[in-house]
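Enquirer: let's see this in three dimensions:
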Amino acid sequence: MSKNIEELKSLSTQIRRDIVRMVHAVNSGHPGGSLGCVEYFTALYGKVMNYNLPFTMEGKNEDLFFLSNGHISPVFYSTLARFDFFPVAELATFRKLDSRLQGHPTTHEGLPGIRVASGSLGQGLSVALGAAQAKKLDGDKSIVYSLHGDGELQEGQIWEALMYGAAKKVDNIIATIDYNGRQIDGDTDDVLSLGDLHAKLEAFGWLVLEEKNGNDLEAVIAILEKAKSETGNGKPVAILLHTEMGQGIDYMMGSHAWHGKAPNDEQLASALQQLQLDEITDY
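Expert: This next block holds a predicted model:
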């Protein structure tokens, strides 16, 4: 579903409203990273990725997306609902008993758009590389996209996968790092510094692109399109996407505190006041 930029910007604000309302309703969830990745998801599903509806698990002859840092499920669920994978009203069931919208995405409920259970950090790149290789074996020219947290890169399996992807020349994958510099316990530099991440990824044999304005929708679309143009050249592609945790809500930005904390009633009201739209379509 391709929309124009202004429509996508409005949709980004609506998705942010969904995120804070979802986590507030159950006093549980991860709003910080979700809010920071809104432009990425909006760009991916609104402009960049080629996908089919109704959703099929096989995903033949279409682009695939895998969310590795599954705790940011609120932004994923809202995006899928707003792009017609399932009814928007179902967002009201987030993290409730018998819901298809679990705290971390799972597959056994059959929620359209979810291709793999995620949330145990470090595993998503391995899955995405496997899917990308399967597409090569099938002669499918489509692209596989994945998203990872920067704190997640402290997991060893990520680096095994990075080494594998380059060694096997898996050049139909675009792995994006949500480079917000924060994780649940504090700044990544304080918890376990990633050092010169750009240089490290290049040393592992990946083509690395970087976008400093990861919350600028047009910039995100442009870097994703640039990444697409670099596929098929013998190297896997990585994007370092600099974002702000809690983007769009003043009291959440600039801190790791909202990684996994829900707003109370007053904080929700403040957030929604900051996320105004000409036409609000809350579920």
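Enquirer: drop to CA atoms for contacts and neighbour counts, all remaining ones
Expert: Fine.
Enquirer: count the residues that sit near residue 186.
Expert: 16 (other Cα atoms under 10 Å).
Enquirer: should've said residue 106
Expert: Around residue 106 there are 18 residues (other Cα under 10 Å).
Enquirer: so it: helix, strand or coil?
Expert: coil (DSSP: H, G, I helix; E, B strand; the rest coil).
Enquirer: residue 85 versus that one, what's the distance?
Expert: 15 Å (Cα to Cα, to the nearest Å).
Enquirer: with residue 245 instead?
Expert: Counting by Cα to Cα, the gap from residue 245 to residue 85 is 26 Å.
Enquirer: one more: residue 214?
Expert: On the measure of Cα to Cα, residue 214 and residue 85 end up 25 Å apart.
Enquirer: for residue 113, give me its contacts.
Expert: Going by Cα atoms under 8 Å, 6 or more residues apart in numbering, residue 113 touches 55, 80, 85.
Enquirer: wait, the second one sits on residue 86?
Expert: Think residue 80. Yes. Residue 80 lies in contact with residue 86 (Cα atoms under 8 Å); the separation is 6.9 Å.
Enquirer: the residue lying closest to residue 40 once chain neighbours are set aside: what secondary structure?
Expert: Excluding its sequence neighbours, the residue lying closest to residue 40 (Cα to Cα, 6 or more residues apart in numbering) is residue 220, at 6.3 Å. Secondary structure state of residue 220, per three-state DSSP, is helix.
Enquirer: contact partners for residue 220?
Expert: Applying Cα under 8 Å, 6+ apart, the residues near residue 220 are 39-40, 43, 211, 213-214.
Enquirer: ok so residue 125 is a helix residue?
Expert: Yes. Counting by three-state DSSP, residue 125 is located in a helix.
Enquirer: pull the contacting residues for it.
Expert: Shown in contact with residue 125 (Cα under 8 Å, 6+ apart): 68, 146, 158, 161-162, 175.
Enquirer: quickly name whichever of those residues is closest to residue 169.
Expert: Distance to residue 169, by Cα to Cα, is smallest for residue 162 among the contacts of residue 125, at 10.7 Å.
Enquirer: grab the nearest non-local neighbour of that closest one.
Expert: Once flanking residues are discounted, residue 162 sits nearest to residue 204: 6.6 Å by Cα to Cα, 6+ apart.
Enquirer: here is the second sequence; please produce its structure so I can put it next to the first one:
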Amino acid sequence: MVQQDSLELQAQAIQVRRSIVTMLQHAGSGHSAGPLGMADLLTALYFNLLVHDPADPEWEGRDLFLLSNGHTAPVLYAAMAHAGYFPVDELMTLRRLGSRLQGHPERLALPGLESTSGPLGSGLSQAAGAAYVLQHIDAVPDRFVYVMMGDGELNEGNIWEAAMFAGKYRLNRLIGIVDRNFIQIDGSTEDVMPLEDLAAKWESFGWHVLEIDGHDMQAILDAVADAKDATDKPTVIIARTIPGKGVSFMEHDYLWHGKVPDIDQARAATAELDLLANGASS
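Expert: You can find the predicted model right below:
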């Protein structure tokens, strides 16, 4: 794929958000806040950072992307559709019986998915295993493994077991991204199970740690470039995001974690996104 620059990525992310709102309203169930907040990160990955080929999803030279917080699947599906893995119209089949676009990604259902995710906390272990093979068994120098995690998901002990493993084996092919939006289904992450000092936790497990604004496209691109330069350890990018980003009545509201817009709310949301798109293009 032709790599887009930061301004093109910003415009593309708005279209990804628009698709998220429309598909969730059409499905009548799913998660809104997280996917909207992660749209910039997934857009940067699928339209600039990942080495991949939508026309050949099984290409052996591709980078791997795993979505550990699988309930945020709408943003993954939207990014993949806009990148050319399948028709954008298919997004309207989200969560339907027999659809390739289930509520959590199912690897065998859709070409381009690298893992099946449902139980939270498992993605980092899967990604670390893949990175270990690339680095210590196949010795492939130019392939990277990316894994997206939610901050609420870091409550799972499996995450920290995998973090220990990756630190021990210095998996420099592994780039973790934490969607640090400070919400989970029951409220604020810092009320449910405090995570700070989050950077120090990862550093203590032997990781290279970067903290960025997860809506700043250039910061995302620069952070991944920095991660690729870390030759002796895995990297985690803690990306601070706004849940519900781009839709004013959803932003920062944890109640939208597992809630979808009705038709009137979807119209209002897409109108806001259209205004953002017009501003970005002017």
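Enquirer: assign a three-state SS to the alignment partner in the first structure of residue 90 of the second structure, would you?
Expert: Using TM-score structural alignment, the partner of residue 90 of the second structure in the first structure is residue 90. Following three-state DSSP, residue 90 of the first structure is assigned to helix.
Enquirer: run a quick neighbour tally on residue 90 of the first structure.
Expert: 15.
Enquirer: do a quick rundown of the helices in the second structure.
Expert: 6-27, 33-44, 73-83, 123-132, 157-168, 189-192, 198-204, 217-229, 263-281 (DSSP state H).
Enquirer: closest to residue 62 of the second structure out of the ones you listed?
Expert: So among those, helix 123-132 is nearest, using Cα to Cα, at 12.5 Å.
Enquirer: check the mean deviation of the closest one from the first structure.
Expert: Once fitted to the first structure, helix 123-132 of the second structure is off its aligned match by 0.5 Å on average (mean Cα distance after the TM-score superposition for the first structure).
Enquirer: now, of the helices of the second structure, which is deepest in the fold?
Expert: Mean neighbours per residue, mean count of other Cα atoms under 10 Å, is largest over the helices of the second structure for helix 33-44, with a mean of 28.
Enquirer: which other helices and strands contact that helix?
Expert: helix 6-27, helix 73-83, helix 217-229 (3 or more Cα pairs under 8 Å, 6 or more residues apart in numbering; DSSP states H and E).
Enquirer: how about these in TSV, adding distance to residue 256 of the second structure?
Expert: TSV is the format used below for these (distance: least, Cα to Cα, whole Å):
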stretch	distance to residue 256 of the second structure
helix 6-27	12
helix 73-83	14
helix 217-229	24
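Enquirer: out of those helices, flag the one nearest residue 266 of the second structure.
Expert: Of all those, helix 6-27 comes closest under Cα to Cα, at 6.1 Å.
Enquirer: before we move on, the earlier item: neighbour-wise, which of residue 214 and residue 85 of the first structure wins?
Expert: Counted by other Cα under 10 Å, residue 214 of the first structure and residue 85 do not tie: residue 214 has more neighbours, with 25 against 19.
Enquirer: distance of the more buried one relative to residue 189 of the first structure?
Expert: Applying Cα to Cα to residue 214 of the first structure and residue 189 of the first structure gives a distance of 19 Å.
Enquirer: just residue 223 of the first structure next, same as before
Expert: Distance from residue 223 of the first structure to residue 189 of the first structure, by Cα to Cα: 25 Å.
Enquirer: try residue 27 of the first structure
Expert: As judged by Cα to Cα, residue 27 of the first structure and residue 189 of the first structure stand 29 Å apart.
Enquirer: residue 49 of the first structure too?
Expert: As judged by Cα to Cα, residue 49 of the first structure and residue 189 of the first structure stand 32 Å apart.
Enquirer: how about residue 92 of the first structure?
Expert: Taking Cα to Cα as the criterion, residue 92 of the first structure is separated from residue 189 of the first structure by 36 Å.
Enquirer: report the contact partners of the residue nearest to residue 162 of the first structure.
Expert: Taking Cα under 8 Å, 6+ apart, we find residue 204 of the first structure in contact with 162-163, 166.
Enquirer: let's have those residues in JSON lines, adding distance to residue 228 of the first structure.
Expert: JSON lines is the format used below for the contacts of residue 204 of the first structure (distance: Cα to Cα, whole Å):
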{"residue": "162", "distance to residue 228 of the first structure": "18"}
{"residue": "163", "distance to residue 228 of the first structure": "21"}
{"residue": "166", "distance to residue 228 of the first structure": "17"}
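Enquirer: what is the aligned counterpart of residue 242 of the first structure in the second structure?
Expert: Per TM-score structural alignment, residue 242 of the first structure is aligned with residue 240.
Enquirer: once you drop chain neighbours, what's closest to its match?
Expert: Spatial nearest neighbour of residue 240 of the second structure, chain neighbours left out: residue 180 (4.6 Å); criterion: Cα to Cα, 6+ apart.
Enquirer: swap in residue 133 of the second structure?
Expert: Distances taken as Cα to Cα, 6+ apart place residue 139 nearest to residue 133 of the second structure, at 7.6 Å, with adjacent residues excluded.
Enquirer: which residues does residue 238 of the second structure contact?
Expert: Residues in contact with residue 238 of the second structure (Cα under 8 Å, 6+ apart) are 177-180, 199, 209-212.
Enquirer: filter those by whether they're kept in the first structure.
Expert: Shared with the first structure under both residues aligned by TM-score structural alignment, their matches' Cα atoms under 8 Å, the contacts from these are 177-180, 199, 209-212.
Enquirer: for residue 75 of the second structure, state which of the residues you listed is nearest.
Expert: Among those, residue 179 lies closest to residue 75 of the second structure (Cα to Cα), at 12.5 Å.
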